[in-house]
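> everything below, folded, please.
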Amino acid sequence: MNRPLRALAMAVSLSLLTLQLTACGASSAFEPCIPPEATAAGGSELAGVYRGKHDAEGVTLTLSLTPGQNGGTLTAENWPTGNYYRAELGATFKGSGTWEIDTPSNPKDHPLVHLYFTQPHDWMSGDTIDRLSVAMDSTKTVLYENSDPDTCPDFRLDLTKTD
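Predicted coordinates for the structure are as follows:
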């Protein structure tokens, strides 16, 4: 194979590999696994019922908006239990509490949904997944654990029904 053809073949292979990595397991190699990370999000945009995918399979999170606030109440089913409570509650739990949007002060940062579980009992921050990043576009809203921004998130919840 001559040099220009070899360079072209290498560029095409690299392009296909890049597309596969950014697709994050999506149905199409040209479709990202989640929408772009939100630069702003309001409580009314986020209220609704979320269903889990991948590591969050079987998880349901319902966010209800409290009028006049940028958050409200939450209920969760099959939510992952943090290591501290695993012996007491098992691998997952059914819980409730409140939620709010942490609006960043730095314009380069992105909003987070902060979950405060009060049932089955108060949780310390970090004892379970309690901060979720927001990805959205005109057709889809996703809450996800952003443990590694360079990979497609394994723990993600898709908005299936608005409040």
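> could you use CA atoms for every contact and neighbour count after this?
Noted.
> quick one, what contacts Val113?
The neighbourhood of Val113, defined by C-alpha atoms under 8 Å, 6 or more residues apart in numbering, consists of 99-102, 130-134, 143.
> could you pull out the buried residues of the lengthiest helix in the chain?
If you go by DSSP state H, the chain has its longest helix at helix 3-23. Counting neighbours by 16 or more other C-alpha atoms under 10 Å, one finds that the buried residues in helix 3-23 are 19-23.
> which other helices and strands contact the helix or strand just after that helix?
Toward the C-terminus, helix 3-23 is succeeded by helix 43-46 as the next helix or strand (DSSP states H and E). In terms of contacts (3 or more C-alpha pairs under 8 Å, 6 or more residues apart in numbering; DSSP states H and E), helix 43-46 is packed against strand 60-65.
> buried ones in the strand it packs on?
60-65.
> quick check: next helix or strand after it?
Counting by DSSP H and E, what follows strand 60-65 is strand 71-80.
> which elements pack onto that following strand?
Strand 71-80 packs on strand 60-65, strand 92-102, going by 3+ C-alpha pairs under 8 Å, 6+ apart.
> one more, please, to line up against the first structure:
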Amino acid sequence: MALGLTGCGAAERCVPAGSSVVGTGDLAGTYRGVHEAQGAVLTLASVPGWSGGTLTVEGWPTGPSYRAELGRTFKGSGTWELDAGSTGGPLVRLSFTQPHDWISGDTVDRLAVAADSSRTVLYENSDPDTCPDFRLDRP
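The predicted structure follows:
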């Protein structure tokens, strides 16, 4: 399955060019933000028998509806689910329960997945023709 975005410069791809089938166990770990996601940390833990697990975030962007209450970023927790059958490649769907339930779209809550043998990248796929500015790397 090809998931490549390569427009970030000749020396290095911004996300891996391809991905094999990705499972929930493959996604567990800590991801650190780069570019627009600088300072964000996302930790995914898988739950056996479930197509996802639990998550924690630090420095996660707050959507406009909650910015006055929480500030520009927040620290929280919730659950995640892998949507491997999504059109355009696998997606990680985030559901935040702390500091309170979020309405979909009030923060970054869907991340595309790109992986190769050396790294996994989760990113907001707003424009498939450009390198994503909001991305999190797990070496």
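> just give the TM-score of the two.
The TM-score (TM-score structural alignment, normalised by the length of the second structure) is 0.90; 135 aligned residues with a C-alpha RMSD of 1.7 Å.
> coming back round to it: Leu157 of the first structure: which of the contacts of Val113 of the first structure is nearest?
Closest approach to Leu157 of the first structure among those (C-alpha to C-alpha): Leu143, at 5.1 Å.
> from Asp137 of the first structure, how far out is the closest one?
With the distance defined as C-alpha to C-alpha, to the nearest Å, Leu143 of the first structure ends up 12 Å from Asp137 of the first structure.
> which of those two has more residues huddled nearby?
More crowded of Leu143 of the first structure and Asp137, by other C-alpha atoms under 10 Å: Leu143, with 26 against 12.
> give the contact list for the equivalent of Gly39 of the second structure over in the first structure.
Residue pairing (TM-score structural alignment): Gly39 of the second structure is matched to Gly58 of the first structure. Listed by C-alpha under 8 Å, 6+ apart, the contact set of Gly58 of the first structure reads 51-52, 78.
> can you do 7 Å?
Going by C-alpha atoms under 7 Å, 6 or more residues apart in numbering, Gly58 of the first structure touches 52, 78.
> likewise Asp158 of the first structure?
Counted by C-alpha under 7 Å, 6+ apart, Asp158 of the first structure has contacts 50-52, 141-143.
> let's see it at 6 Å
Contact analysis of Asp158 of the first structure by C-alpha atoms under 6 Å, 6 or more residues apart in numbering lists 50-51, 142.
> if we can go back for a sec, Throw the helices and strands packed on strand 71-80 of the first structure into TSV and include distance to Thr73 of the first structure, thanks.
Below are those laid out as TSV (distance: least, C-alpha to C-alpha, whole Å):
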stretch	distance to Thr73 of the first structure
strand 60-65	5
strand 92-102	4
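> can you say which of the ones you listed is nearest to Ala38 of the first structure?
strand 92-102 (12.0 Å).
> for stretch 59-69 of the first structure, the distance to its chain's centre please.
In terms of C-alpha atoms, centre = their mean, to the nearest Å, the centre of stretch 59-69 of the first structure is found 15 Å from the chain centre.
> which residues does that stretch contact?
47-52, 71-79.
> could you do stretch 92-111 of the first structure as well?
By C-alpha under 6 Å, 6+ apart, stretch 92-111 of the first structure touches 39, 70-81, 112-120.
> quick one, what contacts the residue most central in space within the first structure?
Centroid-nearest residue in the first structure, with C-alpha atoms, centre = their mean: Tyr144, separated by 1.0 Å. The contact partners of Tyr144 of the first structure, taken as C-alpha under 6 Å, 6+ apart, are 132-133, 155-156.
> burial measure for the spatially closest residue to Gly78 of the second structure that is not a sequence neighbour, as a count.
Sequence neighbours aside, Phe96 is the residue nearest to Gly78 of the second structure in space, at 4.3 Å (criterion: C-alpha to C-alpha, 6 or more residues apart in numbering). Residues contacting Phe96 of the second structure under the criterion other C-alpha under 10 Å number 22.
> assign Phe96 of the second structure to helix, strand or coil.
strand (DSSP: H, G, I helix; E, B strand; the rest coil).
> counterpart of it over in the first structure?
Using TM-score structural alignment, Phe96 of the second structure lines up with Phe117 in the first structure.
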